[in-house]
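A.B. asks: show me how the following folds:
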Amino acid sequence: MIDVLIIDKENTIAPAIDAGEASVLVYDDEIRALHAAEAMRPDIVVLNYTVREQDTAAFIALLTRASKRSKIVLIAENLTDEAVIECLMAGAKGYLQLSEVDKFINKLLQAVQAGEAWITRRMVAMLLDKLRSHAVCSG
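C.D. replies: So this is what the prediction gives:
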């Protein structure tokens, strides 16, 4: 059983999760969710981008520090590549389009729990480019 903490003001994610595969807690308040993540250290934190909008990457960094063992996954609709990369660099392990939650959320949870990232190959290439540019700048 995977322990999942969902941060979602719209309750669009939890109904799609198979209750036989995951134990789910849902928070619609990001501060309470941050405290819960720190106290409970769930396997996976699923964050709806609409909770923090442009401040999502900073919030992911806070979540990462609060619960180092938790893997964070971002759910959003049509984010720019740059916004997704920023969230991945902040600590997210995956990104899923909101319109694909019903179809892929359970596969995503299994993959991320197994240590995989849930991003497209194109995102992998962009992330590698970003990491290389950081290495060149700092080296």
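
A.B. asks: from here on, contacts and neighbour counts on C-alpha atoms
C.D. replies: OK.

A.B. asks: just the helices in this protein please.
C.D. replies: 30-40, 56-66, 81-90, 101-113, 121-138 (DSSP state H).

A.B. asks: for the first one, the distance to its chain's centre please.
C.D. replies: From the chain centre to the centre of helix 30-40 is a distance of 15 Å (C-alpha atoms, centre = their mean, to the nearest Å).

A.B. asks: neighbouring contacts of that helix?
C.D. replies: In this structure, residues lying in contact with helix 30-40 by C-alpha atoms under 8 Å, 6 or more residues apart in numbering are 5, 7, 27, 45, 51, 62, 63, 66, 67, 70.

A.B. asks: any idea which of the helices of the chain gets closest to residue 11?
C.D. replies: Of all those, it is helix 101-113 that lies closest to residue 11, at 11.8 Å by C-alpha to C-alpha.

A.B. asks: next, the buried residues of that closest one.
C.D. replies: In terms of neighbour count (16 or more other C-alpha atoms under 10 Å), helix 101-113 has its buried residues at 101, 105, 106, 108, 109, 112, 113.

A.B. asks: want to put them side by side, so please do this one too:
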Amino acid sequence: MALPDVRVLIVDDHHVVRLGLRALLEGEPGLEVVGEAADGEQALSATERLRPDVVVMDVRLPGRSGTDVCGEIVRRWPQTHVIMLTSYLDEDLVLQALMAGAEGYVLKQLEGDALLKAIQAVARGDAVLDAATMRRLVARVRRAEGDSDRAAFRDLSERELSVLRLIAEGMTNAEIARVLSLSEKTVGNHVSTILGKLGLNNRIQAATHAVRHHIERHAPGPA
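C.D. replies: Have a look, this model is predicted:
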């Protein structure tokens, strides 16, 4: 038995863009354009009236933003999937769209076949990001992780970082003292200072904190 057509709502404030998208989608078997909207309020009204399977929506709309409208659509009609379509590869907008519930974020510069495949994939319940957007987003996340890691140790001196790294490796104060050529008392003082600066209660918490934030990237290993 043939599957029902994927019902698509097009949302873009440019009439020419809507015409182009409609022409592209209406020529594809298995897709049906059920309506168009030029702004966020029209998009909400059309979604309520037509209950499309997929909304293809420009991220930049007059009045309410595309991400704001996306969030409301996903909240009110969870069976409707949203693809954000944009001319701009903006990492902040990508994150906002995904947090709002968009299941696809693609560039208008995509080839027509790529957009068609994205609509079909989202209708199946898959998430879609084009390769360029994915690379930028991964790089953004990695930068954020690096910033978070550095902030996790920013109050520690170089010596304290070295001590914390060895704590994370499971060493006792006596073992750390031998490795760093310090007295055991000095190591104990460093441990107390580290716990105080990080707001932690014991060595287990310190070791966990160190591992979670990749201390090996910030503190040299023993010579």
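
A.B. asks: what's the closest of the helices of structure 1 to residue 15 of structure 1?
C.D. replies: Closest among these, using C-alpha to C-alpha: helix 101-113, at 8.4 Å.

A.B. asks: would you mind finding the match for residue 28 of structure 1 in structure 2?
C.D. replies: Mapped onto structure 2 by TM-score structural alignment, residue 28 of structure 1 lines up with residue 38.

A.B. asks: okay, which residue is most central for structure 2?
C.D. replies: Nearest to the mean C-alpha position of structure 2, by C-alpha atoms, centre = their mean, lies residue 95 at 4.9 Å.

A.B. asks: mind putting the buried residues of helix 101-113 of structure 1 into TSV with distance to residue 77 of structure 1?
C.D. replies: Shown next, in TSV, are the buried residues of helix 101-113 of structure 1 (distance: C-alpha to C-alpha, whole Å):
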residue	distance to residue 77 of structure 1
101	10
105	14
106	18
108	16
109	18
112	20
113	23
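
A.B. asks: list the residues that contact the aligned partner of residue 123 of structure 2 in structure 1.
C.D. replies: In structure 1, residue 123 of structure 2 lines up with residue 113, judged by TM-score structural alignment. By C-alpha under 8 Å, 6+ apart, the contact set of residue 113 of structure 1 is 2, 43, 44, 71.

A.B. asks: hang on, the first one packs against residue 23?
C.D. replies: Yes. Residue 2 of structure 1 is in contact with residue 23 according to C-alpha atoms under 8 Å; the separation is 6.0 Å.

A.B. asks: counterpart of residue 56 of structure 1 in structure 2?
C.D. replies: In structure 2, residue 56 of structure 1 lands on residue 66 (TM-score structural alignment).

A.B. asks: give me the nearest residue to that match, chain neighbours excluded.
C.D. replies: Leaving aside its sequence neighbours, residue 66 of structure 2 sits nearest to residue 59 (C-alpha to C-alpha, 6 or more residues apart in numbering; 4.3 Å).
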